[in-house]
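1. missing the sequence, but the structure's below:
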């Protein structure tokens, strides 16, 4: 049945890295051989032969060749049409036979859709000297329950996979505060404390300027969670929120149809109605559910009668309880984010088992129990740890190997249902 086919597992492992080290060694040997072949009657001049082109495609060379671990992931999902693997040309390596050979290394420039990028001289110097690199992830919120907590695990895991001295940092306000988040990024750009940057974006337009300032300062920059497509970011690692929301709607619809549960009214709830990610998820859910139950009535929707419930757990619970008591005839309620946990708890506390169901974007062991109890129908693991892991890997790949991606690199959602709830360890960050 359809329901048995919708549970999907991310292929979010780090791409296999191109091998630059082997080519560098080959260049050294080539120069040495040329030097030894020059007789005493020669002019002692000439140049070393040009090295072979460096293949930096992730599929070309095994990770063991570059000294890079797999970061805990599997194979990278096939890129979409909007995604392009870009290989910067290798730098020329020439030297007189009597001089030390110039080692090959990652290029300090890159061609991107918006123009040419030049790496900051201070970062290039740190790479040449083998100094510690600062990989910085800016999260919306770093306090308990915030995105930074889970994203930080993937960020650190990616940094530990490279054979280099990397300091992975997670910065951001304790609770969601966009202005404070941007201010902190600006401060670190000004102090030269960022060598590669990833930004969790909750408003595309709001982050354009700070991302562009980072890139103009020579810092390779990526986005996670949400995108700022009009900025100069290299690539965005995240879900296709609308497609994932539509899949949840279809799963919920099929679930009800198989059990002959009458779906008369549905609704959507969200922490932030202005967040484009959440808007896309709600729109997708409405589309997916209506494809299965065309006659269902929506009490509210992305464009009508919906209010932001916020992120504070106690406040969200109180607001959600008031909404549920005011709308007891809602059969299926979709939630865009972690507020789904409070919604499930309200349904259970009000003993609405079998009368009201929920589905949405949040997954952990508590949600797994609600799935087993029949309160939750479908829960999407948002994959924030995996997205941060991919961005951290992208930092290492560009700075240490000279390879990078552009566009939206889609991370596939993992959807928990009653059919797979007992087959996955939901306590692991990569499954949340």
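-> Nice, I can see it. What you see is a predicted model; the values in this text were computed from it and never measured.

2. CA atoms for contacts and neighbours, from now on please.
-> Noted.

3. Assign a three-state SS to residue 398, would you?
-> helix (DSSP: H, G, I helix; E, B strand; the rest coil).

4. In contact with the residue lying closest to it once chain neighbours are set aside, which residues?
-> Distance criterion Cα to Cα, 6 or more residues apart in numbering; nearest residue to residue 398, sequence neighbours excluded, is residue 404 at 5.5 Å. Listed by Cα atoms under 8 Å, 6 or more residues apart in numbering, the contact partners of residue 404 are 85, 86, 87, 234, 394, 397, 398.

5. Now, of these, which are buried?
-> 86, 87, 234, 394, 397, 398 (16 or more other Cα atoms under 10 Å).

6. Serialize those residues to TSV and add fields for distance to residue 193.
-> Listed next are those as TSV, based on distance: Cα to Cα, whole Å:
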residue	distance to residue 193
86	27
87	27
234	19
394	18
397	20
398	18
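
7. Closest to residue 240 out of those residues?
-> Residue 240 lies nearest to residue 234 out of the buried ones among the contacts of residue 404, by Cα to Cα, at 17.5 Å.

8. Pretty sure residue 356 sits against residue 325.
-> No: under the criterion of Cα atoms under 8 Å, residue 356 makes no contact with residue 325, lying 11.4 Å away.

9. Comparing those two, which shows the higher neighbour count?
-> When residue 356 and residue 325 are compared for neighbours, residue 356 comes out ahead with 22 against 12, by other Cα atoms under 10 Å.

10. For that one, which residues are in contact?
-> Taking Cα under 8 Å, 6+ apart, we find residue 356 in contact with 328, 329, 330, 331, 332, 333, 347, 375.

11. Report the buried members of these.
-> Buried among the contacts of residue 356 by 16+ other Cα under 10 Å: 330, 331, 332, 333, 347, 375.

12. Closest one of the residues you listed to residue 390?
-> For the buried ones among the contacts of residue 356, the nearest to residue 390 is residue 333 (31.7 Å; Cα to Cα).

13. elements contacting the host helix or strand of the closest one?
-> Assigning secondary structure by DSSP states H and E places residue 333 in strand 332-335. Strand 332-335 sits against strand 265-269, helix 276-292, strand 357-360, with contacts defined as 3 or more Cα pairs under 8 Å, 6 or more residues apart in numbering; DSSP states H and E.

14. In three-state terms, how would residue 182 be classified?
-> Residue 182 ends up helix, using three-state DSSP.

15. Take this one as well and set it beside the first:
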């Protein structure tokens, strides 16, 4: 995806006019009829058709479009985008399109529509745009695409049909498009590199080594940005030590999500502690900033990158990010949409095939040629000023709809009718394994608690659906059958592996069934919100508390090992990363037997017997290992291994989840710490989210509501719960 890109190789020669510069009034009084001044004719009057000679040949506007323009009928502008739900990018493109379309209404009657898949898929994008061309209902196309070469024929087909095409953000230079709106990549990134270096110099920051990464490091736009950053930074620091170069940028996730960056840059930074300045080519700078925060390196490591969001601005203020360049995605789509308007209204083409757009350079305090974070927030607030305030959604006989970044969701009409009539509604809580120890029973408890509480508000039936033991094939089959039967009004879903259910979630959404996820996210889908712990942060707390107990009790830890039921899964890797981080905050020279890339597999069904069969022999073979971190309820099995081998008081374990045996093993001294994720809380919150929507048309305040871990130790203390209090809490839950 080049949702973050433009590919212009010429240096900018003149400043661009502001995208929001006021247009000449369209409603000025006409000249008196007795002394008319004939208006200057446009290059070709649209009412009489429009044609223009380009280097590649002559373009002639579609006759139906010309006729509609002459009759004052509504014209259709389609704004194509490679991913409507790409973080930051999709929403900004929509904003720019809507701004241009609203401004155009005083000149011409146009309808503007954003067209593209939720996540990048050139096959889906081409199919959508081919269908619109075949339907003959597109009068002008403003297009961003990835990869651009995949849409050359499509653009030329539009041109041949008499539909003008302008590109923005990523160019399709090999096609017959009319003009392209984006930054000049090398120049913009060179400014970023130079300003970053100037801040390093001015603040006396001690940069050891610089690394670079990107969502798509091999794409032309990303390579140009890495080239530009290197050029700008070395203008100030000619001897700067770069870990990698334009040919070896670190891949950080092709879907451009923060989680992908955390999963890639986090381990990279731990493995390469000399790297303390990281340039990211796109909005992944947000994830790098979070990595710096999560690893406790604010003031010791820094990042710079591209794009802007509230979290990015917050991370600049916190000192984790030095510089970000706002490409003005909204400006790019606004200018391309306006180019369509100018042609359809007046037969006017841009003055240049590549109009110049200047980057907006954002730093904490601003300065000459820079914008401060406060000014950036004010500018974005001003962009939204005047937009109609969103009315709260309501559930009635008219149903429920909501605009997300990926498009508009409309509740299934049968569900809306049942809700309006007060009939029973069905909430399905999907779980990857109903018989997974601890987990399955806790999920059922949370669901039942939410469903019981809902009865005073709405008539709902809640059902737990999933195989006894994890099987994504069986799970998908069960949920597909329920969708086909049409008897699901809302879905709360946990799955493993999550990527196996993306299409299923989107099928539910397309059928008008809301979906909330819990415990494991399906971030690439159109789910509404996700309820779970933040894995690295929760495990970091576990590691730090474990180390504090080791220190306070004078325990003699020789070597630390780590394991998991599924050590290669993202959540398990994040917990091992977090535990390592927290433990080494107290014991910086701790000796780890293994790391996040080599966690011991202890059994994919998460049973105690599997842990006994794997960790038992491991501990006998490696007697120096006397602290074992387990990422899940396998901590119970590790505690039993310690007891069975007679090593209580000589070896210890910490982990996740809670059960009576786990609490007993804490009291016995075999387990030091366990983190209760609150599986019941997760499923309860996801089920309650379904209730809130079905009863009141209410959505969560955040896409990722914060859940705090419950840290359990034998005696409790500040920020911790004792085993006695944990038992009392579970007894109260029933």
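-> Perfect, thanks for sending it. Quantities reported herein were computed from a predicted structural model and do not represent experimental measurements.

16. Can you give me the TM-score here?
-> Here the TM-score for the pair of chains, by TM-score structural alignment, normalised by the length of the first structure, is 0.76; 360 aligned residues with a Cα RMSD of 2.8 Å.

17. follow-up on the earlier one: by how much does the strand holding residue 333 of the first structure deviate from the second structure on average?
-> Compared with the second structure after fitting, strand 332-335 of the first structure has a mean deviation of 0.8 Å; criterion: mean Cα distance after the TM-score superposition for the first structure.

18. Can you state the residues of the second structure onto which the helix or strand just after that strand aligns?
-> Moving toward the C-terminus from strand 332-335 of the first structure, the next helix or strand (DSSP H and E) is helix 340-349. Residues 285-294 of the second structure are the counterpart of helix 340-349 of the first structure, counting by TM-score structural alignment.

19. Average offset of the matching stretch relative to the first structure?
-> Looks like 0.8 Å for stretch 285-294 of the second structure (mean Cα distance after the TM-score superposition for the first structure).

20. Just the strands from the stretch 351-500 of the second structure, written as ranges.
-> Secondary structure of the stretch 351-500 of the second structure (DSSP state E, counting those that start in this stretch): strands at 360-363, 371-372, 401-404, 407-410, 425-430, 460-465, 490-493.

21. Mean neighbour count, these: which tops it?
-> With neighbours taken as mean count of other Cα atoms under 10 Å, these reach their highest mean count in strand 490-493, at a mean of 29.

22. Residue in the second structure paired with residue 174 of the first structure?
-> Applying TM-score structural alignment, one finds that residue 174 of the first structure aligns to residue 118 in the second structure.

23. Please apply the same query to residue 257 of the first structure.
-> Using TM-score structural alignment, residue 257 of the first structure lines up with residue 201 in the second structure.

24. Which helix or which strand is home to residue 377 of the first structure?
-> With secondary structure defined by DSSP H and E, residue 377 of the first structure is part of strand 376-381.

25. Revised request: answer the last question for residue 170 of the first structure.
-> strand 166-171.

26. Quick check: that strand compared with the second structure, mean distance?
-> Mean for strand 166-171 of the first structure is 0.8 Å (mean Cα distance after the TM-score superposition for the first structure).

27. Run a quick neighbour tally on the match of residue 257 of the first structure.
-> 14.

28. Let me know whether residue 193 of the second structure touches residue 236 as I believe.
-> No: taking contacts as Cα under 8 Å, residue 193 of the second structure lies outside contact range of residue 236: 9.0 Å.

29. who has more neighbours, those two?
-> Here residue 193 of the second structure and residue 236 are compared on neighbour count by other Cα under 10 Å; more neighbours surround residue 193, at 28 against 17.

30. Can you say which helix or strand has that one in it?
-> helix 185-203.

31. How far off centre is that helix?
-> 26 Å (Cα atoms, centre = their mean, to the nearest Å).

32. which other helices and strands contact it?
-> Helix 185-203 of the second structure is packed against helix 220-236, strand 302-306, strand 321-326, with contacts defined by 3+ Cα pairs under 8 Å, 6+ apart.

33. with the first structure superposed, average distance for the shortest one?
-> Taken against the first structure, strand 302-306 of the second structure registers an average deviation of 0.4 Å after superposition, with mean Cα distance after the TM-score superposition for the first structure.

34. what do you get for the longest one?
-> For helix 220-236 of the second structure, the mean distance from the matching residues in the first structure following superposition reads 1.0 Å, by mean Cα distance after the TM-score superposition for the first structure.

35. corresponding residues in the first structure for that helix?
-> Going by TM-score structural alignment, helix 220-236 of the second structure lines up with residues 276-292 of the first structure.

36. in the first structure, which spans are helices?
-> 21-36, 121-129, 147-160, 178-190, 208-216, 241-258, 276-292, 313-326, 340-349, 365-373, 384-401 (DSSP state H).

37. Residues touching the fourth one, excluding its own?
-> The set of residues external to helix 178-190 of the first structure that reach it, using Cα under 8 Å, 6+ apart, is 138, 139, 140, 171, 172, 173, 194, 207, 210, 214, 217.

38. any idea which residue sits dead centre in the first structure?
-> Nearest residue to the geometric centre of the first structure (Cα atoms, centre = their mean): residue 387, 2.2 Å.

39. okay but residue 412 of the first structure is in contact with residue 241, surely?
-> No: the criterion here is Cα under 8 Å, and residue 412 of the first structure misses it with residue 241 at 10.1 Å.

40. ok, those two, which is more surrounded?
-> residue 241 (27 against 20).
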